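**Student:** Pasting the sequence and the predicted model now:
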Amino acid sequence: MQIRRVVTTREGGASRPPFDTFNLGDHVGDDTDAVAANRRRLAEGIGLAPDRLVWMEQVHGRTVGVVDGPRARAVEATDALVTDQVGLGLVVLVADCVPVLLGDPVAGVVGAVHAGRVGARVGVVTAALDAMEGLGAVRERIEVLLGPAVCGACYEVPFDMRADVDKHLPGSAAKTRAGKPALDLRAGIWQQLADSGVTRVGVDPRCTVEERTLFSHRRDPGTGRFAGVVWVDA
């Protein structure tokens, strides 16, 4: 079995500004027909049927949904999905938060996590690891991609917020280019994974604020969402 991972951009879709053009979020005010067309295009592009993509109603929490088949609707109030089913694509939507795509190619278990500041702070990534273990994954075999997200140089936060998040997510404290307090969530998650026994971690270095082929809520409030997708390919 192989683990497949895909990260989309904002290009090549049917949405009009400010969601131009490949917006996959159905909760941001975009035309529903355009979003549906974009989601069909995503499925076609990665070789899965549209009903084999599983979506989340993301709420910045630490709830994990264990998925054993297609879902007609997004999994309610969850920020991570895991499955051991072949050909079932788990989708995470982001526009500055970290899309975390995990997979154990031996056990055939995958996970998709929406790790924003709040979710990462309260342990959504480690909760997903626990759920994957429940399906037979082994932490030492899990391979992870930390997708594009706002970088530490662009994610300015109040000093007290940085201290609080770094207390719960060590390694996340950073500074902007101007020396202001900031957060680097990918660095904190990387450290959290290493501390949890997961060492096979790749990082997509693109910053969503700086890279205009990606959606960024901090740069453009009211914009669309790009996706990270992970699935087991037989």
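**Tutor:** Looks like it arrived, so ask away. Numbering: from 1, shown residues only.

**Student:** okay, CA-based contacts and neighbour counts for the rest of this
**Tutor:** Noted.

**Student:** How about residues contacting the biggest helix by length in the chain?
**Tutor:** In the chain, assigned by DSSP state H, the helix with the most residues is helix 32-46. By Cα atoms under 8 Å, 6 or more residues apart in numbering, the residues outside helix 32-46 that reach it are 13-15, 22-26, 49-50, 53.

**Student:** next one: stretch 65-80
**Tutor:** Residues outside stretch 65-80 that contact it (Cα under 8 Å, 6+ apart): 51-64, 81-85, 88, 92, 111-115, 119, 124-125, 128, 131.

**Student:** if we go to 6 Å?
**Tutor:** Applying Cα atoms under 6 Å, 6 or more residues apart in numbering, the contact partners of stretch 65-80 are 52, 55-59, 63-64, 81-83, 112-114.

**Student:** gap between the next helix or strand after the longest helix of the chain and the chain center?
**Tutor:** Downstream of helix 32-46, the first helix or strand assigned by DSSP states H and E is strand 53-54. Relative to its chain's centre, strand 53-54 lies at 14 Å (Cα atoms, centre = their mean, to the nearest Å).

**Student:** Kindly report the same for stretch 37-47.
**Tutor:** The answer for stretch 37-47 is 18 Å, by Cα atoms, centre = their mean.

**Student:** The structure to be compared is supplied as follows:
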Amino acid sequence: MTRSGGVSKGPAAGLQCGFGADDDPQAVRENRRLAVETVLPGADLVSVHQIHSSGVVVVEEPWGDDQRPRADALVTRRPGTLLGIVTADCAPVLLADHAAGVVGAAHAGWRGAHAGVIENTVDAMVALGAQRTRIAAAVGPCIAQASYEVDESFRAQFGDEDARFFAPGEAGRWQFDLPGYVVTRLQAAGVGTAEALGLDTYADPARFYSYRRATHQGEATYGRLISLVGIAR
């Protein structure tokens, strides 16, 4: 979803759905309610306390906002459940095997993607009855290569096999293709379909929040977008 609508005010005005944005918690809860009612009215929204890890949790019953486990992906086959991931430049990845009734959602920043959160999410879906070749995955709005400048120390954490995701920039700098990297990890995990929306969070302040843009502009805080996938009752 974009930042349009919602009740949050100030630097993160709009449909701000993250509890870590120095926002009024009541506004965040209302924004999350509005998002749920837009996607799957009456569903239980379940999210995690994201930590840029490769951890995945299986949702069998919903939990409260103050009980969120520390992880970066969720999977479920429970009808009436919406899985929610919040992002502000990292890649939200939504996955579904419609035939099996299994869905997944992953927060894939470079650290989590590099550590295996994509593969772990697919594995967890398969354990619930999904088939890899039936899984369709979408990579939502995230920072694009043209906006993602990194340094030599960042580049050094990736091997030669990942060279195609780095375009040369200014001296000692590179432009990293996060959505391309995530799509490739999805394909390597065996999913049947994997596509990126091609929407750059950094370059479109009217529609998207961006951590890097807020940092470059010296803003006091930044909002979080929410991406949702679920199973109807």
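**Tutor:** Great, that's in hand. All values derive from a computational prediction rather than experimental measurement.

**Student:** one step back: what span of structure 2 lines up against the longest helix of structure 1?
**Tutor:** Alignment note (TM-score structural alignment): helix 32-46 of structure 1 is matched to residues 25-39 of structure 2.

**Student:** mean shift of that stretch relative to structure 1?
**Tutor:** Compared with structure 1 after fitting, stretch 25-39 of structure 2 deviates on average by 1.4 Å (mean Cα distance after the TM-score superposition for structure 1).

**Student:** Counting neighbours, what do you get for T76 of structure 2?
**Tutor:** The number of residues packed near T76 of structure 2 is 24, by other Cα atoms under 10 Å.

**Student:** Which residue in structure 1 aligns with it?
**Tutor:** In structure 1, the residue paired with T76 of structure 2 is T83, using TM-score structural alignment.

**Student:** Enumerate every residue touching that match.
**Tutor:** Neighbours of T83 of structure 1 in contact, by Cα under 6 Å, 6+ apart: 66-67, 109-110.

**Student:** host element of the residue nearest the centre of structure 1?
**Tutor:** Nearest residue to the geometric centre of structure 1 (Cα atoms, centre = their mean): P99, 1.9 Å. Element membership for P99 of structure 1, per DSSP H and E: strand 98-104.

**Student:** next structured bit after that strand?
**Tutor:** Downstream of strand 98-104 of structure 1 (by DSSP H and E), the next one is strand 109-115.

**Student:** what are the ranges of the strands in structure 1?
**Tutor:** Shown for structure 1, the strands assigned by DSSP state E span residues 2-7, 53-54, 64-66, 80-83, 89-94, 98-104, 109-115, 143-146, 173-175, 181-183, 200-203, 226-233.

**Student:** The shortest one vs structure 2, average offset?
**Tutor:** Compared with structure 2 after fitting, strand 53-54 of structure 1 has a mean deviation of 0.3 Å; criterion: mean Cα distance after the TM-score superposition for structure 1.

**Student:** what residues does that strand touch?
**Tutor:** 89-91.

**Student:** go again using 8 Å as the cut-off
**Tutor:** With Cα under 8 Å, 6+ apart as the test, strand 53-54 of structure 1 has contacts from 43, 70-71, 73-75, 88-91.

**Student:** swap in stretch 162-180 of structure 2?
**Tutor:** Applying Cα under 8 Å, 6+ apart, the contact partners of stretch 162-180 of structure 2 are 91, 109-110, 139, 142-152, 155, 181, 196, 198.

**Student:** mind redoing it with 6 Å?
**Tutor:** Residues contacting stretch 162-180 of structure 2 (Cα under 6 Å, 6+ apart): 145, 148-152.

**Student:** go on, stretch 123-142 of structure 2?
**Tutor:** 89-97, 100, 190-197, 199-201.

**Student:** repeat that for 7 Å
**Tutor:** Residues from elsewhere that reach stretch 123-142 of structure 2 (Cα atoms under 7 Å, 6 or more residues apart in numbering): 75, 89-97, 100, 102, 104, 179, 190-201.

**Student:** Need the counterpart of P179 of structure 2 in structure 1.
**Tutor:** In structure 1, P179 of structure 2 lands on R186 (TM-score structural alignment).

**Student:** Check the burial of that match by counting its neighbours.
**Tutor:** Residues near R186 of structure 1, counting by other Cα under 10 Å, number 28.

**Student:** And it, how far from Q85 of structure 1?
**Tutor:** 28 Å (Cα to Cα, to the nearest Å).

**Student:** Report how many residues lie close to R41 of structure 1.
**Tutor:** Neighbours of R41 of structure 1 under the rule other Cα under 10 Å: 17.

**Student:** Could you tell me how far the counterpart of G134 of structure 1 in structure 2 is located from V103 of structure 2?
**Tutor:** Following TM-score structural alignment, the counterpart assigned to G134 of structure 1 within structure 2 is A127. According to Cα to Cα, A127 of structure 2 stands 12 Å off from V103 of structure 2.

**Student:** ok, the two, which is more surrounded?
**Tutor:** Using other Cα under 10 Å, the more surrounded residue of A127 of structure 2 and V103 is V103, with 30 against 13.

**Student:** That one -> structure 1?
**Tutor:** In structure 1, the residue equivalent to V103 of structure 2 is V110, according to TM-score structural alignment.

**Student:** ditto for V59 of structure 2
**Tutor:** Using TM-score structural alignment, V59 of structure 2 lines up with V67 in structure 1.

**Student:** do the same with S210 of structure 2
**Tutor:** So, by TM-score structural alignment, S210 of structure 2 is matched to S216.

**Student:** how close does that match get to R52 of structure 1?
**Tutor:** As judged by Cα to Cα, S216 of structure 1 and R52 of structure 1 stand 27 Å apart.

**Student:** Check L88 of structure 1 too.
**Tutor:** To R52 of structure 1, L88 of structure 1 is 5 Å away according to Cα to Cα.
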